[in-house]
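> could you work out the structure for the sequence below:
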Amino acid sequence: MNCAFTISGVIAATTLGIASAHADLLEDIKEEGVFTVGTEARFAPFEFVEDGEIVGYSADIMAEIMPELEGVELERKDLPWQGILPGLEREQFDYVVTSVTATPERMERYHLSAPIADATMAVMTRADDDSVESPEDITGKTAGAQAGSAQLEALEAYSESLDEGVSTIETYTSVDEAYADLGNGRVDVVINSLPNLMEAERTRPDTFKVIGTFGDPVYFSWAGRDDDESESLNTFMDEQIQRLNEDGTLAELQEKWFGDTMDLPMELPEPDVE
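Prediction:
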């Protein structure tokens, strides 16, 4: 009897091991008919809510991709940025469809997709503030950035590289809160990606002005888990983004949402790690 239990246990463990070895997230999505993604719909013009719907550049990209998943419904989970990557790790959703700045640390921890947009860091101040004419002029200023973001890390590193850095850094759950404080004079500058700041300036030209960029070129990607189960989904999403880049669809959507196009590589450049 004990021997039978032991053999059964071995068979069960072996069967479980075989099932795990063949786990395939893309096939699971097709079988279940639902593709669940995490997004931060407070990051215009990439993702934001309009008339109760999530719209924007990333939403339009997904609208081009979903027909390739015939019979699959897209389900979005809208979360603050601070919960996006932890939520991916905890398997709260299949994939991240929001603007993830590609940093060496993230490239090592996650599978970051082919680039979807430029994410080079830039500085924005108030339209009537003539004391900030270049990124170097943030010296002694109060600066704002989104908590937990690559933009915050870039601000901290850039500030340290100056002879005299910023006086204070204020952090925010969303960039909209940072923009509000900038407009109200509670901070002197806000650091974000150039496309986002250009959108803020475009919609409120009497309030904001973009000063310039700093640092090396950076790109926005989407993200998947870096494991065997997710490999098929990651490959599928990369191929779809590259297809849209190659056939000019991304350029058309960039013109629609940013008023200009971006020169994007087909793959993320290898991180420059010293």
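
> for the rest of this, base every contact and every neighbour count on C-alpha atoms.
Will do.

> which stretches of the protein form strands?
Here the chain has its strands, by DSSP state E, at 34-39, 42-43, 47-50, 53-55, 73-78, 95-101, 110-112, 117-118, 121-126, 142-146, 168-172, 189-193, 208-213, 219-225.

> could you also give me the structure for this second sequence? I'd like to compare it with the first:
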Amino acid sequence: MNIKLNRRSIIKAAVVTAFAVSIPTLALAEGGTLADIKARGQLTVGTEAAYEPYEFVENGVVVGYGHDILEYMARKLGVKLVQLNLPFQGLLPGLMSHKFDFVATSVGITEERAKRFAFSSPVGIVRSLFVVNSTNKTITKPDDAVGKTVGTQMGSLAQPMIQEFERQLKTRSGKGFAELKLFQAYPDVSVALSNGTLDIGVIPSNVLAVQMRHQPGAFKSIGEVGEPKMLAWVANPQDPAIRAFINQTLEEMRANGKLAELQKKWFGEALNLPVSGYLPKGAL
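This is a model prediction of the structure:
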């Protein structure tokens, strides 16, 4: 299978990553205890702000459901919040090298990831949808992806599900995609759908809902791939106090109604999220 990256996205990622590494506050985000964070007077988190309404950029600043939760946490600790907007592919490696205190972006809980990283309790839920231009009359179901150019975000929750789907497609029909293209971020997938670079995009349900609000009638879903996945934040396994703080604060916000209030603000309804049994077997 031939996997290509958008050249402009590669350059963009290199520039953003280089800029982020040069930020002085990264050097301060060391340690791993709440005492370290309080001593610094700063909670530094890594985010990919391209996942509306969970986290996205508006008027030059990061906003969204996750940002509001982080502001609550920072106030609770009595510190300043620094939310770094970085490419998704650099978040988990950056976490393990203590470039920030934890990853506060919507990371799908998978068995493989849960064996390496310390997931918080879920903050959201998502389905991965096959999407085409609304004018497309020939692609009406997932199996129509045979011989088509399909794309999604590189390193995303959807990527391995799409690759497994193609394997099953080849078993059923003897043929797979013409090409699987991987992009730096989901907005790039939407642009590629719009300009015809892609026949089919695989986009999270929340991202598609936002796209359809901003561009009514532009896209349509023709099905979904894989099972719905829980989304959570991620702490370094060496920093158990960080994960404990996240979980305790989320539970506090559930109990006082603040979490449901924020969910209604950003999603229009309260989310039905589990408080136990969300981690796969063998998880940290």
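
> need the strands of the first structure in JSON lines (columns: distance to C3 of the first structure).
Shown next, in JSON lines, are these (distance: least, Cα to Cα, whole Å):
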{"stretch": "strand 34-39", "distance to C3 of the first structure": "43"}
{"stretch": "strand 42-43", "distance to C3 of the first structure": "60"}
{"stretch": "strand 47-50", "distance to C3 of the first structure": "59"}
{"stretch": "strand 53-55", "distance to C3 of the first structure": "58"}
{"stretch": "strand 73-78", "distance to C3 of the first structure": "48"}
{"stretch": "strand 95-101", "distance to C3 of the first structure": "44"}
{"stretch": "strand 110-112", "distance to C3 of the first structure": "44"}
{"stretch": "strand 117-118", "distance to C3 of the first structure": "60"}
{"stretch": "strand 121-126", "distance to C3 of the first structure": "65"}
{"stretch": "strand 142-146", "distance to C3 of the first structure": "60"}
{"stretch": "strand 168-172", "distance to C3 of the first structure": "61"}
{"stretch": "strand 189-193", "distance to C3 of the first structure": "64"}
{"stretch": "strand 208-213", "distance to C3 of the first structure": "70"}
{"stretch": "strand 219-225", "distance to C3 of the first structure": "40"}
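
> who wins for proximity to N2 of the first structure among those strands?
With Cα to Cα, the closest approach to N2 of the first structure among the strands of the first structure belongs to strand 219-225: 40.9 Å.

> who's in contact with the closest one?
88-89, 94-102, 110-120, 230, 233-234, 268 (Cα atoms under 8 Å, 6 or more residues apart in numbering).

> can you redo the strands of the first structure as TSV with mean neighbour count?
Shown next, in TSV, are the strands of the first structure (neighbours: other Cα atoms under 10 Å):
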stretch	mean neighbour count
strand 34-39	21
strand 42-43	18
strand 47-50	17
strand 53-55	15
strand 73-78	16
strand 95-101	24
strand 110-112	21
strand 117-118	22
strand 121-126	27
strand 142-146	25
strand 168-172	16
strand 189-193	27
strand 208-213	20
strand 219-225	24
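
> for D247 of the first structure, find the nearest of these.
Of those, nearest to D247 of the first structure by Cα to Cα is strand 117-118, at 15.5 Å.

> corresponding residues in the second structure for that closest one?
Counting by TM-score structural alignment, strand 117-118 of the first structure pairs with residues 124-125 of the second structure.

> mean deviation, that stretch versus the first structure?
Aligned to the first structure and superposed, stretch 124-125 of the second structure gives a mean residue distance of 0.6 Å (mean Cα distance after the TM-score superposition for the first structure).

> figure out how far that stretch is from the centre of its chain.
Offset of stretch 124-125 of the second structure from its chain centre (Cα atoms, centre = their mean, to the nearest Å): 10 Å.

> I'd like the distance between A20 of the second structure and Q211 of the second structure.
Applying Cα to Cα, to the nearest Å, the value for A20 of the second structure to Q211 of the second structure is 28 Å.

> what's the answer for N236 of the second structure, then?
In terms of Cα to Cα, N236 of the second structure sits 33 Å off from Q211 of the second structure.

> and if you look at E52 of the second structure?
9 Å.

> also A14 of the second structure?
Relative to Q211 of the second structure, and taking Cα to Cα, A14 of the second structure is found at 26 Å.

> can you check D239 of the second structure too?
37 Å.

> same thing with P93 of the second structure?
29 Å.

> neighbour count winner among those two?
Q211 (17 against 11; other Cα atoms under 10 Å).

> how close does the equivalent of that one over in the first structure get to D226 of the first structure?
Under the alignment (TM-score structural alignment), Q211 of the second structure maps onto A200 of the first structure. Distance, A200 of the first structure to D226 of the first structure, using Cα to Cα: 34 Å.

> repeat for E255 of the first structure
Counting by Cα to Cα, the gap from E255 of the first structure to D226 of the first structure is 32 Å.

> what sits against the counterpart of A63 of the first structure in the second structure?
Counting by TM-score structural alignment, A63 of the first structure lines up with E71 in the second structure. By Cα under 8 Å, 6+ apart, the residues touching E71 of the second structure are L81.

> next: N192 of the first structure.
M121, A122, V123, A145, Q151.

> just G94 of the second structure next, same as before
F100.

> looking at the first structure, name the residue matched to it.
By TM-score structural alignment, G94 of the second structure lines up with G87.

> stretch 38-53 of the second structure maps to which residues in the first structure?
Using TM-score structural alignment, stretch 38-53 of the second structure pairs with 30-45 in the first structure.

> can you check the distance spanned by that stretch, start to finish?
Using Cα to Cα, the distance between the terminal residues of stretch 30-45 of the first structure is 30 Å.

> what's in contact with that stretch?
So stretch 30-45 of the first structure is contacted by 29, 47-49, 54, 56-57, 69, 71-81, 84, 87-88, 93-98, 174-176, 196, 199, 257-258 (Cα under 8 Å, 6+ apart).

> what about the helices in the stretch 51-200 of the first structure?
Ranges of helices in the stretch 51-200 of the first structure, per DSSP state H, counting those that start in this stretch, are 57-65, 84-89, 104-109, 150-161, 175-183, 194-203.

> save the ones you listed as JSON lines, and put in distance to N245 of the first structure too.
Listed next are the helices of the stretch 51-200 of the first structure as JSON lines, based on distance: least, Cα to Cα, whole Å:
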{"stretch": "helix 57-65", "distance to N245 of the first structure": "10"}
{"stretch": "helix 84-89", "distance to N245 of the first structure": "25"}
{"stretch": "helix 104-109", "distance to N245 of the first structure": "21"}
{"stretch": "helix 150-161", "distance to N245 of the first structure": "24"}
{"stretch": "helix 175-183", "distance to N245 of the first structure": "27"}
{"stretch": "helix 194-203", "distance to N245 of the first structure": "17"}
